[in-house]
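Visitor: pasted the sequence and its predicted model underneath.
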Amino acid sequence: MRIGVFYRTDYLNSAKEVYTKLKEHFDVLFFKDSSEQLSEVIGGELVEPKVVISVGGDGTVLRVLKKVKCPVIGVKAGRLGFFSGYLLTELDKLVEDLKCWNFIEDRRWMLRVEIENGTFFAINDAVLQKDVEQKIVDFAVEMTDGSFFYHADGLVVSTPTGSSAYALALGGPIILPNVEAFEITPMAPQFLATRSLVIPSTEKIRITVNDTVNLVVDGDVVGKVREIHVRKCSKVITLLRPKSYDFSTSIKEKIGYGKMVLKNGSE
C-alpha cells in the first residue's frame, strides 16, 4: 500500500518520525505543505497515495483535505487537533490499523461559496469580516423563509464540522457532524439579542453587505466582496478515525465540553 505523509514545515521532526515508522511497512511518499500536488512521477507514471497522513494541527489537515480525493488521517503535532485520530505516541497502533484497514470512515460535507468571479469550498467556514479601520457594517441574509439583518463586525457561515471552530468561539452552538444543517453566527453584533441562526442544509442563502468586506474561507483570505451565495456542496471529504473514536469523546478531550466533573459527589 502506498501512503503519503503531508506535514507543516515547522513539524518536520515529527513528520520524519512518522515517515520512518511507516517506511518500515509501506511504500511512503513525503510531501511538505507547500506541495501543490500530492503525487509523484515514478518510472514515467503518475503515482498517488491510497491514503495521506497529515502531521500537524487542524489547519494542516484542512489544507491536505482540499488537495486530495483519497482519505486522510490526522496525526496530532499541533494544538487542539479536532481532525486528528492519532498521537505521535500511537504510531504502532496506526501501523496496525493501516495493515488491517481498521478505521471508521468519517465523511463530512462542505459548503459551496460563490462570488462574482469565483467559487470556493469550505470544510469549516466562510467568514465575512470588516477591516480594522472600517466602521461596523450591515449584512442582509436572504433565504426561503425571508430575510435577516445583522449590524456587526462580520458573519461566520459554518458547517457542522466548523461549528466547533470559529463559530463556537463566538458563542455559537456545537452541531453534531451528522446533522443536516449549517449555521450563521455574527461577530460582535451591535444588538445583544442577536444570536446564531441554524439553517437546513437544503437552503441556498444570499448575503449582501453595505460595504466591501474580506471573504475568508477556512482561514484563508480569498478576496474582497459585497455579496456571496452559499449552499451545501455535493463534495465530501473523508477522515479515517480509529474504531475507538466518537464525537463526544473528541469534544470532551479537546475543549472540556460535556465532561463529567463530579464523581460520587466529590471532585
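Guide: Structure's in. What do you need?
Visitor: every contact and neighbour count from this point should use C-alpha atoms.
Guide: Will do.
Visitor: in the protein, which helix is the longest?
Guide: Looking across the chain with DSSP state H, the single longest helix is helix 12-23.
Visitor: show me the helices in the stretch 1-150 of the chain, by range?
Guide: Here the stretch 1-150 of the chain has its helices, by DSSP state H, counting those that start in this stretch, at 12-23, 58-65, 91-100.
Visitor: deepest-packed of these, please.
Guide: Most buried of the helices of the stretch 1-150 of the chain by mean neighbour count (mean count of other Cα atoms under 10 Å) is helix 58-65; its value is a mean of 21.
Visitor: presented hereafter is structure B, for comparison with structure A:
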Amino acid sequence: MRIGLLVNRGKPAARRFVTGFVNWLSAHGHEPVLTPDTARAFTLKVARLPDAEIVRSVELLVALGGDGTLLRAARLVGPRETPVMGVNLGGLGFLTEFSTAEARTGVTAFSRGQHREERRMVLACRYGRRRGFALNDCAVNMGRTGRVIKVVVRADGEFVNRFSGDGLVISTPTGSTAYSLAAGGPVVVPTLAAVLLTPLAPHALAARPLILPADGTLEVELAAGSEPATFNLDGQQVWPLTPGRPVAIERAGFYVRLVTPAGKSWFGILRDKLKWSGSQV
C-alpha cells in the first residue's frame, strides 16, 4: 500500500520517529512517500514527490505533527477524500488522535480494512473570485490597526446580527475544540452537521455563541465604515476584506475522511485533552 507522509519537521520527536516509522512501513510491504525536503532532511531513501502530488498517488495520507499539520493535509486532499490519519508528535492534538505508539497498529488496521473512520464536514467559502475551505474554522479578525471591527451576519438572506468586537469565528463541529473553544464557544460532537458562530471579545454581553443548521448559506461582511479586517481559513489562507463585500459560507460538497483509533471514544479524548477530573462515582 502506498502511504504518504506529511511531516512537521520542527517537532523535536519528528526525526527519530519518522525514520523508524518509514523503515517499519517498508519492512511490512508498504511504500512510504515523502516530500523531497523531508526525505533529504532525514536522509531517507524513499519515493519523493511534492506534497500536492503525494495526495494524488496514495491510499492513505499520514499527518505527523500536530493539528496544524493535519489541517494542512486536509487542505491538500480537498475533494479527493483520501483518508487522513493524524499522529501526534507532541502538543494538545485533538485531530491527531493517534499516539506514536498507536501509529503502526493504525496503519495495519487500515491496510486490512479493519480501521475506523469519521466523515467530518467542511466549510466552503467564496469571496469574489477567491475560493477556499476549512475543516476547523474560518474567522474574521481585526486588521493591523488593532481597532474594533463590525461584522454583519446573514443566514439564508435573513439578518442575524451585527457583531462589534475583535471579530467572529465560524466553526465546524470539528473546530469546536479549537479557536471557537478558546473564545468561549461550546464543545460540539464532531460528527454532527452544524455551524458555530462565536464572537471574539464582543462589545455587548448579550452577543453569545450561536449554533446554526449546516444546510444553508451564511454571509459575513464588514459593515460600512468598519476598520480593516482579514478572513482566515484554518490558519492556512488569509484574505483581506473590504466593507460591503460579503463572504459566502456553505457546507462543502465533500468530507474529510479522518481515520481514528479503535477503542477510543470522543468523550475519552475530551477528558484527556481538557483534563476533566470527574468520575462515574
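Guide: Cool, the structure landed. Please read these numbers as outputs of a predicted model, since none were measured by experiment.
Visitor: any idea what the TM-score is?
Guide: The TM-score (TM-score structural alignment, normalised by the length of structure 1) is 0.88; 256 aligned residues with a Cα RMSD of 2.1 Å.
Visitor: the longest helix of structure 1 packs against which elements?
Guide: strand 2-7, strand 27-32, helix 91-100 (3 or more Cα pairs under 8 Å, 6 or more residues apart in numbering; DSSP states H and E).
Visitor: the first one packs against which elements?
Guide: Here strand 2-7 of structure 1 is seen to pack against helix 12-23, strand 27-32, strand 51-56 when contacts are counted using 3+ Cα pairs under 8 Å, 6+ apart.
Visitor: mean deviation of it from structure 2?
Guide: Following the fit onto structure 2, the mean deviation recorded for strand 2-7 of structure 1 is 1.2 Å by mean Cα distance after the TM-score superposition for structure 1.
Visitor: next: the last one.
Guide: Here helix 91-100 of structure 1, set against structure 2 after superposition, deviates by a mean of 3.2 Å using mean Cα distance after the TM-score superposition for structure 1.
Visitor: the longest helix of structure 1 to strand 2-7, inter-axis angle?
Guide: Orientation check (axes from the mean of the first three to the mean of the last three Cα atoms, to 10 degrees): helix 12-23 of structure 1 against strand 2-7 gives 170 degrees.
Visitor: re the thing from before, go through the helices and strands packed on strand 2-7 of structure 1 and name the closest to residue 252 of structure 1.
Guide: Checking these against residue 252 of structure 1 by Cα to Cα gives strand 51-56 as the closest, at 20.5 Å.
Visitor: and that closest one, what's buried?
Guide: Across strand 51-56 of structure 1, burial judged by 16 or more other Cα atoms under 10 Å covers 51, 52, 53, 54, 55, 56.
Visitor: who's in contact with the residue mapped onto the first one from structure 2?
Guide: Think residue 51 of structure 1. Using TM-score structural alignment, the partner of residue 51 of structure 1 in structure 2 is residue 60. Residues near residue 60 of structure 2 by Cα atoms under 8 Å, 6 or more residues apart in numbering: 2, 3, 4, 82, 83, 84, 85.
Visitor: next up, the contacts around the aligned partner of residue 136 of structure 1 in structure 2.
Guide: Alignment note (TM-score structural alignment): residue 136 of structure 1 maps to residue 148 of structure 2. Each residue near residue 148 of structure 2 by Cα under 8 Å, 6+ apart is listed here: 142, 164, 165, 166, 167, 226, 227.
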